[in-house]
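Chemist: return atomic coordinates for the entry below.
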Amino acid sequence: METVVIGVVIVIVFLGLLGALSIRLVQQYQRGIVFRFGRVLTPVREPGLRLIVPVADRMVRVSMQTTVIGVPPQGAITRDNVTLTVDAVVYYRVVDPVKALVNVHDYPSAVLQVAQTALRSVIGKADLDTLLGDRERINAELKAVIDAPTEKPWGLLIERVEVKDVALPEGMKRSMSRQAEAERERRARVIAADGEYQASRRLADASRAMAGTPGAYQLRLLQTVVDVAAEKNSTLVMPFPVELLRFFDKFTRDTEPPAAERPQAGRPEPAAPVAGDGHRGPLT
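Modeler: Got it, this is the predicted structure:
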């Protein structure tokens, strides 16, 4: 009886060990590649519980998720001979797990090496203004350069490449700062000059409009006085009204005698006649 129990226990343990060696679990984001005596078996194992032949088969699980790797800072020289340091980030995923395992050893490391080489190559073909101002173009070129040697032979798809940071030398930073400051000053002067030009045109139009109405100058003067008085100044200087001067000038012209009645200089006035014998003499 004891022998039978021991035999049953041994069988159960053997079956459990055989099941443990035969059953493999493939996650939803994975694909299983089975090697039988070193050769790849098709098809690729889909997610779920999968059976393999113990000892003869070996399963390798490959993740199909998007993987992100950071490219360390790389020193490069741009086309316009500016030395800088650039780092980037690469997003890729496996599209053919068989090629990723068979055709390349340690594909994450291989992608990193290709990304470093491509980063230095693309930066060397671009100038500094393009690198700083047209980042989308640089990213597209990096993606194309990295994707070419990795998609078909390695079964990898480069989804996205982004340049993270561009470190410029301190001297270049100071030069760019001075250039930006000069550009802002130029724009400020142009805007100020344009404003002065427009203001002068408006003042000229206003002057022509008020020329036909002399009272408009006096109204403008009164408005200016009100504006100045609102500032709470201790002293207010009032200009003499021009209209009052014109009034006095007109009044003076109206009250002057005609030219025929004015005495002429250098000619004595005639003496008044004396009644009597016709002789003139002093009055006593």
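Chemist: alpha carbons only for contacts and neighbour counts from here, please
Modeler: Will do.
Chemist: so where do the strands sit in the stretch 1-150 of the chain?
Modeler: Assigned by DSSP state E, counting those that start in this stretch, the strands in the stretch 1-150 of the chain fall at 23-26, 30-36, 39-45, 48-51, 57-63, 67-77, 83-94.
Chemist: so where do the helices sit in this protein?
Modeler: For the chain, the helices defined by DSSP state H occupy 2-22, 97-102, 107-125, 128-133, 135-147, 151-154, 170-211, 214-229, 242-255.
Chemist: what's the burial count for residue 30?
Modeler: 19 (other Cα atoms under 10 Å).
Chemist: that one: what's it in contact with?
Modeler: Contact partners of residue 30, counting by Cα atoms under 8 Å, 6 or more residues apart in numbering, are 46, 47, 61, 62, 63, 64, 65.
Chemist: if we can go back for a sec, could you dump the strands of the stretch 1-150 of the chain to CSV with distance to residue 4?
Modeler: What follows is those, written out as CSV (distance: least, Cα to Cα, whole Å):
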stretch, distance to residue 4
strand 23-26, 28
strand 30-36, 36
strand 39-45, 40
strand 48-51, 30
strand 57-63, 33
strand 67-77, 54
strand 83-94, 52
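Chemist: in JSON lines: the helices of the chain, plus distance to residue 33 and mean neighbour count.
Modeler: Below are these laid out as JSON lines (distance: least, Cα to Cα, whole Å; neighbours: other Cα atoms under 10 Å):
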{"stretch": "helix 2-22", "distance to residue 33": "14", "mean neighbour count": "12"}
{"stretch": "helix 97-102", "distance to residue 33": "7", "mean neighbour count": "19"}
{"stretch": "helix 107-125", "distance to residue 33": "16", "mean neighbour count": "18"}
{"stretch": "helix 128-133", "distance to residue 33": "42", "mean neighbour count": "14"}
{"stretch": "helix 135-147", "distance to residue 33": "24", "mean neighbour count": "18"}
{"stretch": "helix 151-154", "distance to residue 33": "15", "mean neighbour count": "18"}
{"stretch": "helix 170-211", "distance to residue 33": "52", "mean neighbour count": "12"}
{"stretch": "helix 214-229", "distance to residue 33": "88", "mean neighbour count": "13"}
{"stretch": "helix 242-255", "distance to residue 33": "103", "mean neighbour count": "10"}
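Chemist: would you do the same for the sequence below? I want to compare the two.
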Amino acid sequence: MSAWLVAGVIVALLVLGVLVASARVLKEYERGVAFRLGRLRPALTPGLCLLLPGLDKLVRVDLRVVTLTIPPQEVITKDNVPARVNAVVLFQVTDPVRSVMAVENHAVATSQIAQTTLRSVVGRADLDTLLAHRADLNEDLARTIDAQTTPWGVQVNVVEIKDVEIPEAMQRAMAREAEAERERRAKVINAHGELQASEELRQAAETLSRNPASLQLRYLQTLLELGADQNSTVVFPLPIDIVGPFIDKLPHLVDHFHANSNGTSRPPAESTPQPDRSG
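Modeler: Take a look at the predicted model:
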């Protein structure tokens, strides 16, 4: 009886060991792709799964979003500017079976496809597009990479260009170009301001010319403003309509002065009577 008991205990321990060895636990974000003697089995769902030791092989597939950093790539833009561009790719597995059956390592394959696509897409764009319209390039990259990874059961969600490095000489040239552009805009704005100011001055002059009294009030206001600044020198503009009448009469006054100076002589002095000294 003791021998049978020992044998039963041994068999029970063996069965328990087989069950422990064949038990697998899949997490909620994982899926299992199992092969029995090299043949594909249906995908395993999360929870406890039993596999035959030595006969079944389990491949775990993570369904979470994976962040893949693309190392800096040496590219030449469409306008022959060398640059170093790096990016980040966010992808996830949508079909666990195809991600195992269609490609050896879907993460490495996606990384290589992303690198080659990044060089190709950036090479078709010029430097201004790469710097100013990066969102369009990101959409083009995501669409191109996703089209190549979809047969593998991998979906590319986002592709973002992180940084663009250009030569220092090109940076200085771009800085000079930006400075020249700002100066041009400043000159244009100044010219528009002068044009608007001249138009406003013309309208103000027309309004003041309708009433001479308003022009005199404007001159008095100008004097008041000059006096408030405590200036040592005050320049007072005298309107021409005030001195105009005097200027018109000035030739007549000069002619009259010359006529009087030429036609008038000084009267002779009267002789003083001498006293009579005869006795």
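Chemist: related to what we said a few turns ago, so which of the helices of structure 1 gets nearest residue 79 of structure 1?
Modeler: Closest approach to residue 79 of structure 1 among the helices of structure 1 is made by helix 107-125 (5.4 Å; Cα to Cα).
Chemist: the closest one against structure 2, how far on average?
Modeler: Taking mean Cα distance after the TM-score superposition for structure 1, the mean distance separating helix 107-125 of structure 1 from the aligned residues in structure 2 is 1.1 Å.
Chemist: gap between that helix and the chain center?
Modeler: From the chain centre to the centre of helix 107-125 of structure 1 is a distance of 28 Å (Cα atoms, centre = their mean, to the nearest Å).
Chemist: which of the contacts of residue 30 of structure 1 count as buried?
Modeler: Among the contacts of residue 30 of structure 1, those classed as buried by 16 or more other Cα atoms under 10 Å are 46, 61, 62, 63, 64.
Chemist: of the residues you listed, closest to residue 179 of structure 1?
Modeler: Nearest to residue 179 of structure 1, judged by Cα to Cα, of those is residue 64 at 48.3 Å.
Chemist: the closest one against residue 29, yeah?
Modeler: Yes: with contact defined as Cα atoms under 8 Å, residue 64 of structure 1 reaches residue 29; the gap is 5.6 Å.
Chemist: which among the contacts of residue 30 of structure 1 gets closest to residue 243 of structure 1?
Modeler: residue 65 (89.3 Å).
Chemist: just to revisit the earlier point, among the helices of structure 1, which comes closest to residue 57 of structure 1?
Modeler: The closest of these to residue 57 of structure 1 is helix 2-22. By Cα to Cα, the value is 8.8 Å.
Chemist: check the mean deviation of that closest one from structure 2.
Modeler: Its aligned residues in structure 2 lie a mean 3.8 Å from helix 2-22 of structure 1 after superposition (mean Cα distance after the TM-score superposition for structure 1).
Chemist: run the angle between that helix and strand 57-63 for me.
Modeler: Here helix 2-22 of structure 1 runs at an angle of 40 degrees relative to strand 57-63 (axes from the mean of the first three to the mean of the last three Cα atoms, to 10 degrees).
Chemist: contacts for helix 2-22 of structure 1?
Modeler: By Cα under 8 Å, 6+ apart, helix 2-22 of structure 1 touches 51, 52, 53, 54.
Chemist: can you say which of these are buried?
Modeler: Buried, going by 16+ other Cα under 10 Å: 51, 52, out of the contacts of helix 2-22 of structure 1.
Chemist: could you dump the contacts of helix 2-22 of structure 1 into TSV and include distance to residue 186 of structure 1?
Modeler: What follows is those, written out as TSV (distance: Cα to Cα, whole Å):
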residue	distance to residue 186 of structure 1
51	75
52	76
53	79
54	79
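Chemist: quick one: the residue nearest the centre of structure 2 from residue 126 of structure 2, how far?
Modeler: In structure 2, the centroid-proximal residue (Cα atoms, centre = their mean) is residue 132; its distance is 7.0 Å. To residue 126 of structure 2, residue 132 of structure 2 is 10 Å away according to Cα to Cα, to the nearest Å.
Chemist: what's the answer for residue 261 of structure 2, then?
Modeler: Applying Cα to Cα to residue 261 of structure 2 and residue 126 of structure 2 gives a distance of 91 Å.
Chemist: so between the two, which is more surrounded?
Modeler: Applying other Cα under 10 Å to residue 261 of structure 2 and residue 126 shows that residue 126 carries more neighbours, namely 15 against 10.
Chemist: how far does stretch 133-150 of structure 2 sit from its chain's centre?
Modeler: The answer for stretch 133-150 of structure 2 is 22 Å, by Cα atoms, centre = their mean.
Chemist: show residues contacting that stretch.
Modeler: 110, 113-114, 117-118, 121-122, 130, 154-161.
Chemist: closest one of those residues to residue 25 of structure 2?
Modeler: residue 154 (23.7 Å).
Chemist: excluding sequence neighbours, find me the nearest residue to residue 236 of structure 2.
Modeler: residue 223 (7.2 Å; Cα to Cα, 6 or more residues apart in numbering).
Chemist: aligned partner of the one you found in structure 1?
Modeler: When structure 1 is aligned by TM-score structural alignment, residue 223 of structure 2 is paired with residue 225.
Chemist: and what of residue 202 of structure 2?
Modeler: Under the alignment (TM-score structural alignment), residue 202 of structure 2 pairs with residue 204 in structure 1.
Chemist: and that match, how far is that from residue 124 of structure 1?
Modeler: Taken as Cα to Cα, the span from residue 204 of structure 1 to residue 124 of structure 1 is 57 Å.
Chemist: ok, residue 91 of structure 1 next?
Modeler: Where residue 124 of structure 1 is concerned, residue 91 of structure 1 sits at a distance of 22 Å (Cα to Cα).
Chemist: what's the answer for residue 146 of structure 1, then?
Modeler: 15 Å.
Chemist: check residue 195 of structure 1 too.
Modeler: For residue 195 of structure 1 relative to residue 124 of structure 1 (Cα to Cα), the value is 44 Å.
Chemist: ditto for residue 142 of structure 1
Modeler: 12 Å.
Chemist: then residue 225 of structure 1?
Modeler: 68 Å.
Chemist: can you check residue 87 of structure 1 too?
Modeler: For residue 87 of structure 1, the distance to residue 124 of structure 1 equals 14 Å [Cα to Cα].
Chemist: do residue 77 of structure 1 as well
Modeler: Residue 77 of structure 1 is 6 Å from residue 124 of structure 1, by Cα to Cα.
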